[in-house]
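A.B. asks: Give me the fold of what follows.
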Amino acid sequence: MTLARPVIWGHRGASFEAPENTLAAFRLAREQGADGVELDAQRCASGEIVVMHDESLGRTTGFAGLVTETAFSVIQTLDAGRGERVPLLSDVLEQVPIRINVELKCDRANDRGLTAEVVRLVREAGAQDRVLLSSFNPLCLLRARLFAPEIPRALLFESEQKWWLRSALAAPLLAVNSLHPEHVLATPDRIRRWRRRGYAVGCWTVDDPDLAAHLCESGVTSIITNRPALML
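C.D. replies: Predicted coordinates:
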């Protein structure tokens, strides 16, 4: 039996080799043959949707401030590594013409309009057919379902979450298309069960080609990796 090649997502771009969540990382992932890029979307103090993983700007830019408390007029001046800037989601939608997995970064009940604004930007760019909306926060995915049922959604979960979250019990209510577990949760039995229930399954973060092959043999349909070149 020949296994179908999984979809390869560049985790924050080709982030092993380029500054994470920058246009340089996304372009490199595309050059390396990735099917798409995964990125993190947050709303900054002035309302724009910026691409940044951490709540704080410190780790990647050296600036002591929170994304939600810093205006884009400041964020756009920061060095995100090797002279790269923190991009707007709109820039990525315009300049990266492959699939984009947009993780909605919000750990609160009130997302400050994040989901609605991301949906607006995706529609404005005409990118509904190449965007996936993902989140650890079920409320963000519920909003995404209400605001944009045409855009596919994925539920993220990890081993450190409460049992009912890491068991993906909310998936049917959210009507997600995909489950994106931390790879340690993706046992062969669970993968088979999820696939029987109709979900695509994407695992993160997988940088070992042997682990990726094992997961794909068990039925995983996509791999989220910092090193897309190793997976192709």
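
A.B. asks: all contacts plus neighbour counts: C-alpha atoms, from now on.
C.D. replies: OK.

A.B. asks: Helices along the chain, start to end?
C.D. replies: 23-31, 58-61, 72-75, 89-95, 114-124, 138-147, 163-166, 171-174, 188-196, 209-217 (DSSP state H).

A.B. asks: Ok, which of these comes nearest Val50?
C.D. replies: Checking those against Val50 by CA to CA gives helix 89-95 as the closest, at 5.6 Å.

A.B. asks: Could you dump the helices of the chain into a markdown table with mean neighbour count and distance to Cys203 added?
C.D. replies: As requested, the helices of the chain are exported to a markdown table (neighbours: other CA atoms under 10 Å; distance: least, CA to CA, whole Å):
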| stretch | mean neighbour count | distance to Cys203 |
| --- | --- | --- |
| helix 23-31 | 22 | 17 |
| helix 58-61 | 16 | 24 |
| helix 72-75 | 15 | 31 |
| helix 89-95 | 17 | 23 |
| helix 114-124 | 18 | 23 |
| helix 138-147 | 20 | 18 |
| helix 163-166 | 14 | 13 |
| helix 171-174 | 15 | 16 |
| helix 188-196 | 16 | 10 |
| helix 209-217 | 17 | 8 |
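
A.B. asks: Would you reformat those helices as TSV and include distance to Gly47?
C.D. replies: Shown next, in TSV, are the helices of the chain (distance: least, CA to CA, whole Å):
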stretch	distance to Gly47
helix 23-31	20
helix 58-61	20
helix 72-75	8
helix 89-95	12
helix 114-124	9
helix 138-147	17
helix 163-166	29
helix 171-174	26
helix 188-196	37
helix 209-217	38
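
A.B. asks: which one of these lies closest to Val7?
C.D. replies: Val7 lies closest to helix 209-217 among the helices of the chain, at 10.3 Å (CA to CA).

A.B. asks: Not counting the longest strand that the chain contains itself, show me its contacts.
C.D. replies: Using DSSP state E, we find that the single longest strand of the chain is strand 36-43. By CA atoms under 8 Å, 6 or more residues apart in numbering, the residues outside strand 36-43 that reach it are 7-13, 21, 26, 29-30, 49-53, 67-68, 89, 98-106, 112, 114, 224.

A.B. asks: Can you mark which positions in that strand are buried?
C.D. replies: For strand 36-43, a neighbour-count test (16 or more other CA atoms under 10 Å) marks Gly36, Val37, Glu38, Leu39, Asp40, Ala41, Gln42, Arg43 as buried.

A.B. asks: do stretch 221-229 as well
C.D. replies: Here stretch 221-229 shows Thr221, Ser222, Ile223, Ile224, Thr225, Asn226, Arg227, Pro228, Ala229 as buried, counting by 16+ other CA under 10 Å.

A.B. asks: Second input sequence below; structure requested for side-by-side comparison:
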Amino acid sequence: MKKLLKRMTILSIAALSLSFLFPTGAALAAQDNNYENTVTNIAHRGSSGHAPENTIAAYDLAFEQKADYIEIDVQMTEDGELVSIHDTTVDRTTDGTGSVGDFTLEELQNLDAGSWFDSSFAGEKIPTVEEILDRYRGKIGILVELKSPELYPGIEEKLADALIERNLDKPNNNKIIVQSFNHDSVKRFHNIIPSMPVGVLVGHGQADNGEITDEHLEQYAKYADYVNPNKSLLDQDTVDRIHHRALKTWPYTIVDEEWVDLLMDYGVDGIITDYPELMDFR
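C.D. replies: Sure thing, here's the model as predicted:
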């Protein structure tokens, strides 16, 4: 009997040792889930699939859904205030008409930015960037997109001033990243606050026959930390070439599970989505 117990103990120890060397399917699945959870979840214009984009309602919901970042679009009013709105006109997302840059802040904030989405959001306002920074800094990351900055001379300096005033220009700055499709604007901002990570947005018009070339990446790597392209511009080779240059990639804009799975298979670093719950890993 003692010999049998001794033999069983030895076998149990051996089995335990093997389990460390050769994980079971369940253990491997757990490891995979741990890897997946390193992919950053960026709520595009807030949780914009469920609430009116670029409003406090959408940002609050993204926070409640445990997104890692909110993405905000930034433009400038006639009187030089920074506000969060995507289109260069207010027509689509408010009850007003006209170009964002032709409104004062007071005039913009008299508009209803929620009813277009659903009557339950009636009265939502266009928020200021300062309001967003004060409300969310240290609580959730903020991916700031400078929208059509060529329309707003000095917008990079205005944004830098707002960040510096709040001590958000330092390394480990509570997760603030600045990006734009206008790469000259990204360079200008980088020159103002070199310590802050910046990203280049890449659409089909900025690719070469649907490809982000090595030449593109070599240029981006001189000043940027992120290459954030339209999702359809990515494949395994492109993601590998981005990573080879020590850059990260957060593709946009994902609205279904199939794209989440595909992009995660490629090894992207983050996913910009209208539906943060898609990143509740299965």
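
A.B. asks: re the thing from before, only the buried subset of the contacts of strand 36-43 of structure 1, as a ChimeraX command please.
C.D. replies: Filtering the contacts of strand 36-43 of structure 1 down to the buried ones (16+ other CA under 10 Å) takes a single ChimeraX command:
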select :7,8,9,10,11,12,13,21,26,29,30,49,50,51,52,53,67,68,89,98,99,100,101,102,103,104,105,106,114,224
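
A.B. asks: Identify the residue of structure 1 aligned to Ile164 of structure 2.
C.D. replies: Counting by TM-score structural alignment, Ile164 of structure 2 lines up with Arg123 in structure 1.

A.B. asks: Please disregard the earlier target; I meant Asp269 of structure 2.
C.D. replies: So, by TM-score structural alignment, Asp269 of structure 2 is matched to Thr221.

A.B. asks: quick one: the strands in the stretch 1-150 of structure 2?
C.D. replies: For the stretch 1-150 of structure 2, applying DSSP state E, counting those that start in this stretch gives strands covering 40-44, 69-76, 82-84, 141-146.

A.B. asks: Mind checking the ones you listed for the one nearest to Gly205 of structure 2?
C.D. replies: Checking the strands of the stretch 1-150 of structure 2 against Gly205 of structure 2 by CA to CA gives strand 141-146 as the closest, at 17.8 Å.

A.B. asks: Quick check: that closest one compared with structure 1, mean distance?
C.D. replies: In the superposition against structure 1, strand 141-146 of structure 2 averages 0.3 Å from its aligned positions (mean CA distance after the TM-score superposition for structure 1).

A.B. asks: That strand aligns to what range in structure 1?
C.D. replies: Going by TM-score structural alignment: strand 141-146 of structure 2 matches residues 99-104.

A.B. asks: For that stretch, which outside residues touch it?
C.D. replies: Stretch 99-104 of structure 1 has contacts (CA under 8 Å, 6+ apart) with 9, 35-42, 93, 114-115, 130-135, 140.

A.B. asks: same thing but at 7 Å, please
C.D. replies: Contacts to stretch 99-104 of structure 1, defined as CA atoms under 7 Å, 6 or more residues apart in numbering, come from residues 35-42, 115, 130-135.

A.B. asks: cool, and stretch 186-204 of structure 1?
C.D. replies: 177-183, 218-225.

A.B. asks: mind running it again at 8 Å?
C.D. replies: Here stretch 186-204 of structure 1 makes contact (CA under 8 Å, 6+ apart) with 176-183, 215, 218-225.

A.B. asks: Any idea how far apart the tips of it sit?
C.D. replies: Stretch 186-204 of structure 1 has an end-to-end distance of 10 Å (criterion: CA to CA, to the nearest Å).

A.B. asks: Tell me the residues of structure 2 aligned with that stretch.
C.D. replies: Using TM-score structural alignment, stretch 186-204 of structure 1 pairs with 234-252 in structure 2.

A.B. asks: hmm, back to that, you'd agree the match of Asp269 of structure 2 is up against Ile8?
C.D. replies: No. The criterion here is CA atoms under 8 Å, and Thr221 of structure 1 misses it with Ile8 at 9.0 Å.

A.B. asks: roughly how far out does stretch 226-240 of structure 2 sit from the chain middle?
C.D. replies: The chain centre lies 15 Å from the centre of stretch 226-240 of structure 2; the measure is CA atoms, centre = their mean, to the nearest Å.

A.B. asks: Endpoints of stretch 47-57 of structure 1, how far apart?
C.D. replies: End-to-end distance of stretch 47-57 of structure 1 (CA to CA): 16 Å.

A.B. asks: okay, how far is it across stretch 51-64 of structure 1, tip to tip?
C.D. replies: End-to-end for stretch 51-64 of structure 1, by CA to CA: 17 Å.

A.B. asks: so where in structure 2 does that stretch end up aligned?
C.D. replies: Using TM-score structural alignment, stretch 51-64 of structure 1 lines up with residues 84-97 of structure 2.

A.B. asks: ok, residues contacting that stretch?
C.D. replies: Stretch 84-97 of structure 2 is contacted by residues 52, 54-55, 72-75, 98-101, 111-117, 126-129, 147-148 when judged by CA under 8 Å, 6+ apart.

A.B. asks: Same list (the strands of the stretch 1-150 of structure 2) but as TSV, adding distance to Ile192 of structure 2.
C.D. replies: Below are the strands of the stretch 1-150 of structure 2 laid out as TSV (distance: least, CA to CA, whole Å):
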stretch	distance to Ile192 of structure 2
strand 40-44	25
strand 69-76	17
strand 82-84	17
strand 141-146	15
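
A.B. asks: Identify the residue nearest the geometric centre of structure 2.
C.D. replies: With distances taken as CA atoms, centre = their mean, Ile42 lies nearest the centre of structure 2, 3.8 Å away.

A.B. asks: residues contacting the equivalent of that residue over in structure 1?
C.D. replies: Superposed on structure 1 with TM-score structural alignment, Ile42 of structure 2 falls opposite Trp9. Taking CA under 8 Å, 6+ apart, we find Trp9 of structure 1 in contact with Ala34, Asp35, Gly36, Val37, Glu38, Asn101, Ser222, Ile223, Ile224, Thr225, Pro228.

A.B. asks: how many neighbours does Ser232 of structure 2 have?
C.D. replies: Close neighbours of Ser232 of structure 2, defined as other CA atoms under 10 Å, add up to 15.

A.B. asks: With that, I have no additional questions.
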